[in-house]
Each structure stands twice: as structure tokens, then as C-alpha cells.
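> model this:
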Amino acid sequence: MTHPILSWALPTALGMLVLAMVLALLRLLKGPSAQDRILALDFMYLTGMLLMLVLGILYGSSTYFEAALLIALFSFVGSTAMAKFLLRGEVIE
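Predicted coordinates:
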């Protein structure tokens, strides 16, 4: 971290992302419908990916960026499978 703004901005961003993930977890557990739960899980995927990106900037490691890429890939596949299951009742035809 060479810039003075990053010394307070990155920990603040991490705190906000953790708070967002906790609120999404509450929606995942309490959601009134399956669509709400799937949307909360998608949001948790997104915040997890952003958390990895912020950690990668904070620590200056490219490993976190690769983990964020994997989270994005798995979230797309998982969201597609869950949406197909909700529409048709089966994933594999």
C-alpha cells in the first residue's frame, strides 16, 4: 500500500463487504421463497468475489485475483443450475 488513501479505504471496504455478506446470509436463511434464497446466494458469490479482489489489492498477491476468477466461474454455473432447477424441476435432462 503506497497511497495514503488505501490505508483506510481498503479496511473500510473489507468491513462493508463482510457486513453485506452477513446481511445476505440472513436473507438466505430467512428468505420467504426459493427465488429470494437464490438471489441471496448470488449476492454472496458477488461479495465473496469482491472480498477476494480487495484482499488481493491489500496484500499485493495475484493468488487472490485467481480465487476471485474461480468464484465468478462457479457462481455463473451454480446460478444457471439453480435457475434451471427452479424452472423445470431437474438439472440434467
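
> hey, let's count contacts and neighbours off CA atoms from now on
Will do.

> what are the boundaries of the helices in this structure?
Along the chain, the segments classed as helices by DSSP state H run 6-30, 34-59, 63-88.

> just the ones you listed: most buried one?
Most buried of the helices of the chain, by mean neighbour count (mean count of other Cα atoms under 10 Å): helix 34-59, with a mean of 18.

> angle of it against helix 6-30?
160 degrees (axes from the mean of the first three to the mean of the last three Cα atoms, to 10 degrees).

> now helix 34-59 and helix 63-88, what's the angle there?
Using the same axes, to 10 degrees: helix 34-59 against helix 63-88 is 170 degrees.

> helices or strands up against helix 34-59?
Applying 3 or more Cα pairs under 8 Å, 6 or more residues apart in numbering; DSSP states H and E, we find helix 34-59 packed against helix 6-30, helix 63-88.

> next, the second sequence, to be compared with the first:
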Amino acid sequence: MSGFLFLAITVALACYVTAMALCFIRMIRGPASQDRILALDLICTLAMLIMLVLAINYRSAMYFEAALLIALFGFVGSAAMAKFLLRGEVIE
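All right, here's what the predicted structure looks like:
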């Protein structure tokens, strides 16, 4: 692995972890439940991006599958929470 790629991966992971920490703070202190759901959705997206960067770093396909599962569960969770806020129930 070249030095530039190692530096880029390190910087990307540091940025993603910092963004995830800030979203976690927003999720805890959010003034409204919509802010908390949006922060949780962004945390799922950032977790998926971290898994993709780790897949590039370790050259493993298993990380891509894990990122796909995180994206799927994040979408379903966000849709369920939005429906709950809209109607007060998830299953009709």
C-alpha cells in the first residue's frame, strides 16, 4: 500500500469518526425527535462509509457485505421511525 493511500484512509476514518461523534451528541441533545432520527440515520450512513473504507484498507469483500447490511437496516429503521412520528404507529 502506498503512503498516499494510507494517509488518505487514515484521514477519511478520522473525519468519519469525528462526524459520528458529533451526530451522537446531536442524537443525545437534539431539541426535537426529528433531529434525533436524522442524526441516527446519519450515524448509519457513516458506519457504512467506515466499513467501505476498511474494505479498501484490508482488501476484503466481507466488509462490503457488512456495509450493505448496515445500509439496509439503516433505511428500514429510518423509514419505520419516520412513519411512527407521522402516524403514531408503525404497523397498520
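
> mean per-residue distance, stretch 8-19 of the first structure versus the second structure.
Superposing on the second structure places stretch 8-19 of the first structure at an average distance of 0.5 Å from its equivalents, by mean Cα distance after the TM-score superposition for the first structure.

> got the contact list for that stretch?
47, 50-51, 54-55, 58 (Cα atoms under 8 Å, 6 or more residues apart in numbering).

> which residues touch the spatially closest residue to residue 68 of the second structure that is not a sequence neighbour?
Excluding the flanking residues, the one nearest residue 68 of the second structure by Cα to Cα, 6 or more residues apart in numbering is residue 48, at 7.4 Å. Residues in contact with residue 48 of the second structure, defined by Cα under 8 Å, 6+ apart, are 66-68, 70-71.

> try 7 Å
67, 70-71 (Cα atoms under 7 Å, 6 or more residues apart in numbering).

> how near is it to residue 55 of the second structure?
11 Å (Cα to Cα, to the nearest Å).

> same deal with residue 76 of the second structure?
23 Å.

> do the same with residue 5 of the second structure
Counting by Cα to Cα, the gap from residue 5 of the second structure to residue 55 of the second structure is 13 Å.

> equivalent analysis for residue 91 of the second structure, please.
For residue 91 of the second structure relative to residue 55 of the second structure (Cα to Cα), the value is 36 Å.

> residue 28 of the second structure too?
30 Å.

> cool, and residue 63 of the second structure?
With the distance defined as Cα to Cα, residue 63 of the second structure ends up 5 Å from residue 55 of the second structure.

> again with residue 18 of the second structure
Where residue 55 of the second structure is concerned, residue 18 of the second structure sits at a distance of 19 Å (Cα to Cα).

> not counting sequence-adjacent ones, nearest residue to residue 19 of the second structure?
Nearest to residue 19 of the second structure is residue 46, by Cα to Cα, 6+ apart, at 7.8 Å.
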